[in-house]
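Visitor: heads up, no residue letters with this:
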């Protein structure tokens, strides 16, 4: 089983909390046995909370699966949504339903709708869905067409230039939102964990161990978020940021700056599993 085991600690500090990180579960593709095995894996870690990085299932089933996980886990579940979670509907409507669950079930914490939260005295957690924003690679000459462009309301029935513009808008909105949350987190904490679905850097977007090419990259990287993170972390060298992402289904561990590390999780559709164990101080 391919998973990360990471200590995100301040110098000379001991870990005080443990978090299970999962992403790209695609629970709609897993049979009952695989569901049970996944729950067993998570419970076996006896962590303080579960972090879910999106692509829980497809469309409205994602929220159904979240409720089911909450009934089994009995611990806080922090999550963001991925592109598959928006299938067969609109971004706005799906997020509205996720907001409503947050009010109904406080155990299910939709980070996209929240300000940073404290994991420990030293570490904040923030999150946003992120979006592949068509800026990495060559979108207009790419022959890749994701199901997103047929199954998500805001991306349907668009010409390539219109779709690129919409994806760039979604990426910029995500970058602007994370920027505000990150500065807020760093006002009170020396380090932070960012949970996001889409890799913010091309270097963390791999396929069979190789960085995504210009044909695939536009659909798998949120460059607007990456550009913003570079600026913030260069400006604040005394702060530390750990980014947890998915979407590409390939494991990656990339140090972009001395204070900026990106982890991407491995995923096999039909076999939901734990992507990483994160120990924080």
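Guide: Noted; the coordinates are in hand. In this text, all values refer to a predicted model and were calculated from it rather than measured experimentally.

Visitor: rest of the way, CA atoms for contacts and neighbours
Guide: Noted.

Visitor: where along the stretch 101-250 of the chain do the helices fall?
Guide: 148-151, 160-188, 223-235 (DSSP state H, counting those that start in this stretch).

Visitor: got the angle for the longest one vs helix 223-235?
Guide: An angle of 30 degrees separates the directions of helix 160-188 and helix 223-235 when computed by axes from the mean of the first three to the mean of the last three CA atoms, to 10 degrees.

Visitor: Any buried residues in helix 160-188, and which?
Guide: Within helix 160-188, the residues scored as buried using 16 or more other CA atoms under 10 Å are 163-175, 177-179, 181-182, 185-186.

Visitor: And the helices of the stretch 101-250 of the chain: which comes nearest residue 21?
Guide: helix 160-188 (19.4 Å; CA to CA).

Visitor: what about that closest one, distance to the chain center?
Guide: 14 Å (CA atoms, centre = their mean, to the nearest Å).

Visitor: Give me the helices and strands touching that helix, please.
Guide: Under the contact criterion of 3 or more CA pairs under 8 Å, 6 or more residues apart in numbering; DSSP states H and E, helix 160-188 touches strand 123-128, strand 191-196, helix 223-235.

Visitor: any chance of the ones you listed in TSV, plus distance to residue 99 and mean neighbour count?
Guide: Below are those laid out as TSV (distance: least, CA to CA, whole Å; neighbours: other CA atoms under 10 Å):
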stretch	distance to residue 99	mean neighbour count
strand 123-128	13	26
strand 191-196	17	26
helix 223-235	23	18
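
Visitor: Tell me which of the ones you listed lies nearest to residue 26.
Guide: strand 191-196 (16.1 Å).

Visitor: Below is an additional structure, to be compared with the one above:
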């Protein structure tokens, strides 16, 4: 069995003081983990390549990661992807899950993942006009209307559902348990806004509903299999049992890279 440290929303671009980044490096080393899971918002667009390189240098085990919305700030989406692919070529322990096929963590345990995006299919999508992403991600800034942006976000969510659906089907053929790394929680119940007066405002921005539906479809009838989704984005920890075979865990934000024992996974 191996131990994997799990961090999300570490926002390393905020940790601009050298000693704060060094503190994160020390936390990684002290965690004593065999591997590291990152579920997005590692940094921001201008710094994503250098911050991933920093992590790769200071954590010697494999680093499995997806990106979050903040990782695209100030950039075009594809230019960020180009930087991520370049840093992964330079550091063999970096594994961007969108480009990575099924990973066997153990003989019967697999890992898959991709970013996804919020799709505005829960709550009131009109509230998405208040999100910063529409202004600070260059691709969205240049779109002419909110309708065009929402259509683009839903297309990204649909694409993530296709990627995960296909990989999950294949992974379940040879593994009993499959972990999924993604940024946006796929179920409203996995957010603290669900069931509150704020739900209509936050759920469109906080959930990738399409991905959750696809995962449930694939897992239906597979009573002897398990799917565990690890997500971030909301900054608040949450754990929800979606069905007998599907579970979702959302990590607390970790500014300055605090590693908490409850979010170290034994696989």
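Guide: Yep, it's here. All values reported here derive from a predicted model rather than from experimental measurement.

Visitor: picking that back up, closest one to residue 57 of the first structure among the helices of the stretch 101-250 of the first structure?
Guide: Closest of the helices of the stretch 101-250 of the first structure to residue 57 of the first structure is helix 148-151, at 13.6 Å (criterion: CA to CA).

Visitor: which residues of the second structure does that closest one align to?
Guide: Using TM-score structural alignment, helix 148-151 of the first structure lines up with residues 133-136 of the second structure.

Visitor: ok so, going back, in CSV: the helices of the stretch 101-250 of the first structure, plus distance to residue 34 of the first structure.
Guide: Formatted as CSV, these follow (distance: least, CA to CA, whole Å):
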stretch, distance to residue 34 of the first structure
helix 148-151, 26
helix 160-188, 33
helix 223-235, 34
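
Visitor: Which of these sits closest to residue 75 of the first structure?
Guide: Using CA to CA, those put helix 160-188 closest to residue 75 of the first structure, at 23.1 Å.

Visitor: For the aligned partner of residue 120 of the first structure in the second structure, list the residues it contacts.
Guide: Using TM-score structural alignment as the criterion, residue 120 of the first structure maps onto residue 106 of the second structure. The contact partners of residue 106 of the second structure, taken as CA atoms under 8 Å, 6 or more residues apart in numbering, are 1, 267.

Visitor: re the thing from before, out of the helices of the stretch 101-250 of the first structure, nearest to residue 24 of the first structure?
Guide: helix 148-151 (15.0 Å).

Visitor: Look up how far residue 175 of the second structure lies from residue 214 of the second structure.
Guide: Separation of residue 214 of the second structure from residue 175 of the second structure (CA to CA, to the nearest Å) stands at 19 Å.

Visitor: can you check residue 196 of the second structure too?
Guide: Residue 196 of the second structure is 38 Å from residue 175 of the second structure, by CA to CA.

Visitor: Of the two, which one has the most company?
Guide: Neighbours per residue, other CA atoms under 10 Å: of residue 196 of the second structure and residue 175, the larger number sits with residue 175, 19 against 9.

Visitor: In the first structure, what residue corresponds to the more buried one?
Guide: Under the alignment by TM-score structural alignment, residue 175 of the second structure pairs with residue 189 in the first structure.

Visitor: so who does the spatially most distant residue from the centre of the second structure touch?
Guide: Largest separation from the mean C-alpha position in the second structure: residue 144, at 27.9 Å (CA atoms, centre = their mean). Not one residue lies near residue 144 of the second structure by CA under 8 Å, 6+ apart.

Visitor: same deal with residue 84 of the first structure?
Guide: With CA under 8 Å, 6+ apart, residue 84 of the first structure has these contacts: 55, 56, 57, 58, 59, 148.

Visitor: The second structure: which residue goes with that one?
Guide: By TM-score structural alignment, residue 84 of the first structure lines up with residue 70.

Visitor: quick one: secondary structure of that match?
Guide: Under DSSP: H, G, I helix; E, B strand; the rest coil, residue 70 of the second structure falls in the helix class.

Visitor: measure it to residue 163 of the second structure for me?
Guide: When distance is defined by CA to CA, residue 70 of the second structure is 21 Å away from residue 163 of the second structure.

Visitor: residues near the equivalent of residue 89 of the second structure over in the first structure, how many?
Guide: When the first structure is aligned by TM-score structural alignment, residue 89 of the second structure is paired with residue 103. For residue 103 of the first structure, the neighbour count with other CA under 10 Å is 11.

Visitor: before we move on, what about residue 143 of the second structure?
Guide: Using other CA under 10 Å, residue 143 of the second structure has 14 neighbouring residues.

Visitor: quick one: it and residue 151 touch, right?
Guide: No - Residue 143 of the second structure lies out of contact with residue 151 (CA atoms under 8 Å); the separation is 10.6 Å.

Visitor: Over to the counterpart of residue 42 of the second structure in the first structure. Which of the three states is it?
Guide: Using TM-score structural alignment as the criterion, residue 42 of the second structure maps onto residue 56 of the first structure. When classified by three-state DSSP, residue 56 of the first structure comes out as coil.

Visitor: count of residues packed around residue 82 of the second structure?
Guide: 12.

Visitor: What distance do you get for it to residue 45 of the second structure?
Guide: Taken as CA to CA, the span from residue 82 of the second structure to residue 45 of the second structure is 11 Å.

Visitor: likewise residue 111 of the second structure?
Guide: For residue 111 of the second structure relative to residue 45 of the second structure (CA to CA), the value is 26 Å.
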